[in-house]
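Q: Coordinates only, no sequence provided:
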């Protein structure tokens, strides 16, 4: 069982690490979009698409970068007590709290999938803005991000279980 957990951890961590390292450069994409938005408003005819594309880029940035942040330990936690606990106590608490995250992500994934299927079922759901882009591409990215976050949460759970069994999983970065 330990071998299966270690293999799962290695694979999921590798996928989310590589996706996270690529998606971190999405900040430059958002900056370019917003720079173009400012320039077009100042010097040309304002673009109708820039605000929504910037929002879509921000959603992709957060949804695909979330699993990487969880893997790197960049998530927000109350450090008042946590910082003073032993590694074993941290693993116990993390193993319990990550179960709440997993349940939440399952419901979120289910709702995201239903919303994505709705987009496809009705001839392509479109935004209500003047530009009216299709919403299925960004909803697909959201579902993918939630799925990757669920996989990473399971990976973190397995790491905590292995730590509780006394196996060195490496220090959380």
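A: Alright, I've got the coordinates. Please read these numbers as outputs of a predicted model, since none were measured by experiment.
Q: CA only for contacts and neighbour counts going forward, please
A: Will do.
Q: show me the contacts for the residue most central in space within the chain.
A: What sits nearest the mean C-alpha location of the chain, by C-alpha atoms, centre = their mean, is residue 66, with 2.9 Å. By C-alpha atoms under 8 Å, 6 or more residues apart in numbering, the residues touching residue 66 are 20, 145, 149.
Q: Comparison target below:
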């Protein structure tokens, strides 16, 4: 179990790095948006590339930030019953949810998004908009994001099993692992 918990820690660290990239992407997206607005209104210069790069960055923010959101246990959930469960009950609910819902959904999305990206990569597909950008970087965010969430799901499964076995400690509110 100790080796699996070390592996889970490696996954957590990997996703913290991608989470930092997603956070930096918010600033970059704001700067691109500001630059686009300034160039359009101050100098009457505009390009679809500016709009498309904003969409690409936003895709990166969402897809790269999803796994770290799961790691921090800040994802959306229905707390009608969950909030009333004791810590072990929450661990069981999480474990079952991860195994029954998250992992099959992410693996299915990864399965279908990878060929979508590869097709765009192989054809070097460009946007049909005037001045548009190459599309594969945005499409890469789909399988990459789903893969990162899958990995984080594995980490969370390991940590929940470790917690249930008494080999991994969670905080008293069962919101985040103790560091």
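A: Structure received. Just so it is clear, the model here is predicted, and its values are computed rather than measured.
Q: Can you pull the TM-score for these?
A: With the length set by TM-score structural alignment, normalised by the length of the first structure, the two chains reach a TM-score of 0.92; 171 aligned residues with a C-alpha RMSD of 1.4 Å.
Q: circling back: neighbour-wise, which of the contacts of residue 66 of the first structure leads?
A: The most neighbours of any of the contacts of residue 66 of the first structure, using other C-alpha atoms under 10 Å, belong to residue 149, which has 27 neighbours.
Q: How about that residue: what's its closest non-neighbour residue?
A: Excluding the flanking residues, the one nearest residue 149 of the first structure by C-alpha to C-alpha, 6 or more residues apart in numbering is residue 67, at 4.6 Å.
Q: State the number of residues packed around the one you found.
A: By other C-alpha under 10 Å, neighbour count at residue 67 of the first structure equals 29.
Q: The second structure: which residue goes with that one?
A: Taking TM-score structural alignment, residue 67 of the first structure has residue 67 as its aligned residue in the second structure.
Q: Within the helices and strands, which one has that match?
A: helix 48-71 (DSSP states H and E).
Q: Likewise for residue 114 of the second structure?
A: Here residue 114 of the second structure is assigned to helix 103-123, by DSSP H and E.
Q: what's the mean gap between the next helix or strand after that helix and the aligned bit of the first structure?
A: Next helix or strand after helix 103-123 of the second structure toward the C-terminus (DSSP H and E): helix 136-164. For helix 136-164 of the second structure, the mean deviation from the first structure after alignment is 1.3 Å (mean C-alpha distance after the TM-score superposition for the first structure).
Q: which strands and helices sit next to helix 136-164 of the second structure?
A: The helices and strands touching helix 136-164 of the second structure, judged by 3 or more C-alpha pairs under 8 Å, 6 or more residues apart in numbering; DSSP states H and E, are helix 2-43, helix 48-71, helix 87-97, helix 103-123.
Q: Which of those helices sits closest to residue 132 of the second structure?
A: helix 48-71 (5.0 Å; C-alpha to C-alpha).
Q: mean shift of the closest one relative to the first structure?
A: Compared with the first structure after fitting, helix 48-71 of the second structure deviates on average by 0.8 Å (mean C-alpha distance after the TM-score superposition for the first structure).
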